[in-house]
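In: Sequence and computational prediction follow.
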Amino acid sequence: MTIRRESFQAHVQERGEYQTPQEAERAARVVLALLGAHLVGTVRAELAARLPETYALILLNPLQAAEPLPPERFVRATAAWIEGATEKTALWDIGAVLSTVAAAAGDVLTREVLLQLPPGYDLLFGHPQPT
């Protein structure tokens, strides 16, 4: 079941403690564009199906990644795409967006998404995996 755009954005805004919906929107767009470049096949399609259409399209038409970015580089890339961001604020943005994505996806799909990503993304999603 997909959640509505306003609901998704409100969750991101609440989790990120953003002052405005526009800040939450900007974070969601950047993080989902970068995430989409790392996912393929049915996992990406299933995740997109659980997101509001605006965000699903961003996930399905991502920036092209030459290689999967390790979590540290994903954070740096996010910081580079968000005006005025630092790695610390980017980490905050990523956590707000990806925890909302994980809630929309559910545990099973979140685990499948994490299997496509380099080690360490479990922490970015707020779903630490036992080692």
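Out: The structure has been received and is ready for your questions.
In: Every contact and neighbour count from this point should use C-alpha atoms.
Out: Will do.
In: tell me which element the residue nearest the centre of the chain falls in.
Out: By CA atoms, centre = their mean, the mean C-alpha position of the chain lies nearest to Leu98, the distance being 4.0 Å. Leu98 is part of helix 87-105, with elements assigned from DSSP states H and E.
In: elements contacting that helix?
Out: When contacts are defined as 3 or more CA pairs under 8 Å, 6 or more residues apart in numbering; DSSP states H and E, helix 87-105 packs onto helix 5-16, helix 21-36, helix 71-81, helix 121-124.
In: on that earlier part again, hmm, the residue nearest to the centre of the chain is touching Asp122, no?
Out: No: applying CA atoms under 8 Å, one finds Leu98 not in contact with Asp122, separated by 9.7 Å.
In: Structure two is appended below for comparative analysis:
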Amino acid sequence: MRLDWDAFIAAVQERGEYPSQQEAERACRVVLALLGAHLVGEVRSELAALLPEALAYVLLNPLQAHEPLPPERFIRATAAWIEGATEKTATWEVSAVLSVVADIAGEDLMNRILLQLPPGYDLLFGHPRPS
């Protein structure tokens, strides 16, 4: 079931402790655009179907990644796209968005998402896997 815009943004705003809805929206757009560049096929479509429509569009229409970014580079890319962000604040932003994504995705879809990503993303989604 698709989560509506207000519920999704409110969840990210709460999890990321953002003072404004606009900051939570910005984090969602940047993180989901970068995530969308890493996911392909049914997995990306299934995840998009769970997101608010405007964010589904961001996920489905990214620039394609030339290569999958390891988690550390994903964090650096996020920091580069968010004005004033550092790697530390970008880690917080990525985790705020991706943990909400993990909550709505459910275990089966999360497992398939993680199969498409380099090792270490499980921690960014807040779903650590035994190594």
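Out: Noted; the coordinates are in hand. What you are looking at is a predicted structure, and each value in this text was computed from that prediction instead of being measured.
In: Please work out the TM-score for the two chains.
Out: Aligned and superposed, the two chains score 0.99 in TM-score terms (TM-score structural alignment, normalised by the length of the first structure); 131 aligned residues with a CA RMSD of 0.5 Å.
In: related to what we said a few turns ago, could I get the helices and strands packed on helix 87-105 of the first structure as JSON lines with mean neighbour count and distance to Ala45 of the first structure?
Out: Supplementary listing: those in JSON lines, determined by neighbours: other CA atoms under 10 Å; distance: least, CA to CA, whole Å:
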{"stretch": "helix 5-16", "mean neighbour count": "19", "distance to Ala45 of the first structure": "18"}
{"stretch": "helix 21-36", "mean neighbour count": "21", "distance to Ala45 of the first structure": "10"}
{"stretch": "helix 71-81", "mean neighbour count": "18", "distance to Ala45 of the first structure": "21"}
{"stretch": "helix 121-124", "mean neighbour count": "19", "distance to Ala45 of the first structure": "19"}
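In: among those, which is nearest Thr54 of the first structure?
Out: If you check each of these against Thr54 of the first structure by CA to CA, helix 5-16 wins as the nearest, at 7.4 Å.
In: who does the closest one touch, helix- and strand-wise?
Out: So helix 5-16 of the first structure, by 3+ CA pairs under 8 Å, 6+ apart, packs with helix 21-36, helix 53-60, helix 87-105.
In: what's the mean gap between that helix and the aligned bit of the second structure?
Out: In the superposition with the second structure, the average deviation recorded for helix 5-16 of the first structure is 0.2 Å (mean CA distance after the TM-score superposition for the first structure).
In: For that helix, give me every contacting residue.
Out: Around helix 5-16 of the first structure, the neighbours that count as contacts under CA atoms under 8 Å, 6 or more residues apart in numbering are 19-21, 23-25, 28, 51-55, 92-93, 95-97, 100.
In: one step back: check contacts around the residue nearest to the centre of the first structure.
Out: Leu98 of the first structure sits in contact with 31, 124-126, where contact means CA under 8 Å, 6+ apart.
In: In terms of distance to Arg4 of the first structure, which of these ranks first?
Out: Ranking the contacts of Leu98 of the first structure by separation from Arg4 of the first structure, with CA to CA as the measure, puts Val31 on top at 18.2 Å.
In: got a list of what that closest one touches?
Out: If you count contacts by CA under 8 Å, 6+ apart, then Val31 of the first structure has 78, 93-94, 97-98 around it.
In: Alright, I will stop here.
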